[in-house]
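Undergrad: Return atomic coordinates for the entry below.
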Amino acid sequence: MTATLLCFLLAAPVLLVAGSPVHDSNNKTVPLVLWHGMGDSCCNPLSMGAIKKMVEEEIPGIYVLSLMIGKNVVEDTENGFFKDVNEQVSMVCTQLAKDPQLKGGYNAMGFSQGAQFLRAVAQRCPSPPMKNLISVGGQHQGVYGLPRCPGEHSAICDMIRKALNSGAYSDLVQKHLVQAQYWHDPLNDDLYKKHSLFLADINQERGVNETYKKNLQLLEKFVMVKFLVITFNLLHSSLQTETLQESVLYKEDRLGLAAMDKAKKLVFLASKGDHLQFTNEWFNANLLPYLR
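TA: Got it, this is the predicted structure:
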């Protein structure tokens, strides 16, 4: 199976469909760090709160840290739109390094934009060590379009769409709009490489940082989940998605992904649901094994 790496969707709060849990009393309690997607927060009882609770029930004794970027859930949600991504990653790196429960290592699970932010943590901050990185609907080659911005944030979404469509690579928009920092316009690749403050850096678009490459390859597993029932429109009708193996990122092995693939460290999974929508049974059967 190949994984589609070029994705054009943003996060919506995770939708869990109720189902029967699978219990296993034999488990290893490696801590878990969660990073939510756009428009969500660390502790939403219908999304991250539900994921945290489910994991804690399935793996008794596990320490689960659901990242809050800010002093409260309101700030956390707003920062998912407006706080410089590099600052967010730096804040998280500091928080993880100071957490005594993570000193022996941890697993990480990111949802939509939170997945690529956690990949930046893996590349930039190897201590404490990230063991497995699970990317649930992450857009690791960026986005080009904003069709799935959460409805409850419609006013913010409309403002973001206008800013991205008119000047995603301007200094002002890049610095103050999270989604602009992983906006990847394939029709203006030179502008993207020159002005992208976040994605072009972690994807080694302006040269190879050997430390990034080395750190990412320290992962035991890099699990990438794509969703098979996806509703979106490209901004340009002639554009097509590409698989990871078809991408320049993989062919030139700028991040060591080809080497990781050869070493069987890459895992490609798929869910039949729409973006970030899956059942408890699917989660338990496909993702819990990497957390035990």
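
Undergrad: When you work out contacts or count neighbours from here on, use the C-alpha atoms and nothing else.
TA: Noted.

Undergrad: Distance of Arg254 relative to Tyr212?
TA: Here Arg254 is placed at a distance of 9 Å from Tyr212 (C-alpha to C-alpha, to the nearest Å).

Undergrad: Same question for Glu75.
TA: 29 Å.

Undergrad: now Glu58
TA: In terms of C-alpha to C-alpha, Glu58 sits 33 Å off from Tyr212.

Undergrad: and those two? which has more neighbours close in?
TA: Shown here are Glu58 and Tyr212; by other C-alpha atoms under 10 Å, Tyr212 has more neighbours (24 against 18).

Undergrad: Skipping its backbone neighbours, what lies nearest the more buried one in space?
TA: In space, and not counting its chain neighbours, Tyr212 is closest to Gln123: 4.5 Å by C-alpha to C-alpha, 6 or more residues apart in numbering.

Undergrad: Also this sequence, please, to line up against the first:
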Amino acid sequence: MLSCSSFLIFFLFSWVLLPMKSFAIPIISLDKVRLAINDGASEQLPVVIWHGLGDTPTSFTLTEVSQRVQKLTKGAVYAIRVGDNEFEDIKAGYLGKLEDQLDEVCDLIGNEDSLSNGFYALGLSQGGLFLRALAQTCDAAKIRSLITLGSPHSGINTIPGCSPTNLICKAVVHSILGLGIWHSWIQNHVVQAQYYRTEKQYDKYLENNKFLTHLNNEVLHDNYTRNIEKLKELDNLVAVSFERDDIVEPPYSTGFGWINETTGENIEMEDFVLYESLGLKDLVNQGKLETISFPGRHLQMRWGDFDALVLKYFKDEKEEKTELEESTRPSNFLSTYFVSPLVSAIDGTVDYLHGKSLFPEKRNFKELTMRKRSIVTPEDSEEVYPYISEFVAASNVSEEKGPKSFANLAFITIFSHFFYHIDDMWRSTLGLFSLIPQIIGIIYLTVMFTGRELDTFMQFGGQVVNEFINYVVKVSLKYPRPADIEYGVGYGMPSSHSQFMGFFSAYMIAWDYKYRRSQCFSMLSFAKYAIYLTLSTFVCSSRYLLDFHYLTQVVYGYMIGFGVGLFWVYLVGKLRSLGVTKWLLSLPPLQFFYIKDTIPHSKDNHKRQWLESKQFKNQKSN
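TA: Coordinates of the predicted model:
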């Protein structure tokens, strides 16, 4: 719901916890993935993986990816981790100078004997861009084949985090970018700024950007020819794109293309500047560069397709059948995505409940609306992609069943968005239910600035923390939304709307129990609780019935929010008992705005104020 705000909160939060040692060059390590299979004696070339933004080598998804690659290739697998721990690694994805990070990784690769004879490389999201940078600049990085999944090779023209339809978020981000993106400090410390590119300020981009302009040969520099020659040393460069990528903008960047920033039209790789400047034309003519497109969103692909890529480009000795072939054939659509074992287990629980008829039956895979797209040549499809024909057949549905055109859809965007068919009253009503958190947010702001009660500010602060937790969990699990929703954006687990309502319900009920315990069992209180839970039911149901989320994402979102809400009531109470709130009220800014903390300490506050007002009017009339 607050994807843009969450990104900014995470950015600022990183600086609050940033230790002084982080101003030095971070320590970068290569973590070797070890399994109980022939991992050391094999002559198979190893694979090096560089993860994407907000991820770590030990996350659920990356762990499964690494283990899967190792089982398929029967060789060693290394994962690049930046920093001393997982938090440092996540932070390094946002903050740091890329040239320094790449130099350190290059040195470590050079010191790793098992990589001296060459290796394969797999880059997820921005990790693919960094691996290509290694291939072009690091002599020790003898990469044979490089696969990049959703990597912004041509750059990005906005910070990741805004949905395509969230106009307010986009306006805020573009304003921030316009004010400071070209500043030397930003260019040397913010990772995404170092591959930010816009043709609307192309002169400033060429003048101030020192990473992407050199990497893509958009300016003349000392290593211009070397960049081209080093790319030619690759046996294969495979750029995988996702048709509905909602993280990389423009999404065509993942296939070495761009977008006409005036008309919005796609600029194909062959018509873009990199085709000549980076020598991509020669790679295409030599059969070394392949661009592949999948129909999902960012990093959404079937395990069978992923396995096929690994076997085709990373396997030294081709085998007719692998030990994973049977296990990767999908039984339902959910299990085929790039998801973690934990989320798969959650989905399995819901499958069990569906089998017990406790929930409505899930939609069949063949009912999901996916666009047909050829990703390999016909002669290769049977051999390399054994499940493609099944996938295409399942996705070849009538256009009439798909979403209506953008002109026939109405939408509202206030920190969030929803779509509905104008002639469908049911979906319109459900869409309005999705706006309940926004309405509550407006009420928060209104009460804060009219009542000026510290308790309201603390509750609102808890919602901000709740949103941050939602963002961290989403980027860690990377669980997708339903594939048949055209405009749902970002990852889906857990639902932020449901988590918001879970926090709101828990906080309001627990607050009553803590500060109004003598009244919390009255009929009036039960009526209030029923309203909170009814509103929560409306919101959660709308997110599921409108196909913005799977049922698991809604249920777990509400549970997480409810838990955070209970904890936040306890935490605020603890701060009061320790005198922290009293200290806060003594601060000059809070005194200037007359912030007070009276609600928890006075019962029937509204009735008392009403009586005082009535008494004052009577005295004035007399």
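
Undergrad: on that earlier part again, ok, now which ones touch the aligned partner of the residue nearest to Tyr212 of structure 1 in structure 2?
TA: If you follow Gln123 of structure 1 across to structure 2 using TM-score structural alignment, you land on Gln136. By C-alpha atoms under 8 Å, 6 or more residues apart in numbering, the residues touching Gln136 of structure 2 are 215, 226-228, 230-231.

Undergrad: Please settle this for me: is Gln136 of structure 2 part of a helix?
TA: Yes. Inclusion of Gln136 of structure 2 in a helix is indicated when DSSP: H, G, I helix; E, B strand; the rest coil is applied.

Undergrad: And it, how far from Trp610 of structure 2?
TA: 73 Å.

Undergrad: what does Arg576 of structure 2 give?
TA: With C-alpha to C-alpha as the criterion, Arg576 of structure 2 and Trp610 of structure 2 are 27 Å apart.

Undergrad: Count the neighbours of Lys614 of structure 2 for me.
TA: Neighbours of Lys614 of structure 2 (other C-alpha under 10 Å): 12.

Undergrad: The one 3 residues further on now?
TA: Using other C-alpha under 10 Å, the number of residues around Lys617 of structure 2 comes to 11.

Undergrad: cool, Leu179 of structure 2 as well?
TA: A count of neighbours around Leu179 of structure 2, defined by other C-alpha under 10 Å, yields 10.

Undergrad: Can you find the partner of Trp183 of structure 1 in structure 2?
TA: Looks like Trp183 of structure 1 aligns to Tyr196 there (TM-score structural alignment).

Undergrad: Pick out the residue closest to the middle of structure 1.
TA: Ala115 (1.2 Å; C-alpha atoms, centre = their mean).

Undergrad: give the contact list for that one.
TA: Counting by C-alpha under 8 Å, 6+ apart, Ala115 of structure 1 touches 35, 37, 109, 134-139.

Undergrad: ok, those residues vs Leu239 of structure 1, which is closest?
TA: Set against Leu239 of structure 1, the nearest of the contacts of Ala115 of structure 1 by C-alpha to C-alpha is Gln139 (16.1 Å).

Undergrad: so Met109 of structure 1 makes contact with Val33?
TA: Yes. Counting by C-alpha atoms under 8 Å, Val33 is a contact partner of Met109 of structure 1 at 6.3 Å.

Undergrad: ok, residues contacting stretch 155-171 of structure 1?
TA: 145-146, 149-150, 173-174, 177, 180, 183, 191-192, 195-196.

Undergrad: What is the corresponding segment of structure 1 for the top helix by length along structure 2?
TA: Ranked by residue count, the top helix of structure 2 under DSSP state H comes out as helix 551-577. On structure 1, no counterpart of helix 551-577 of structure 2 exists by TM-score structural alignment.
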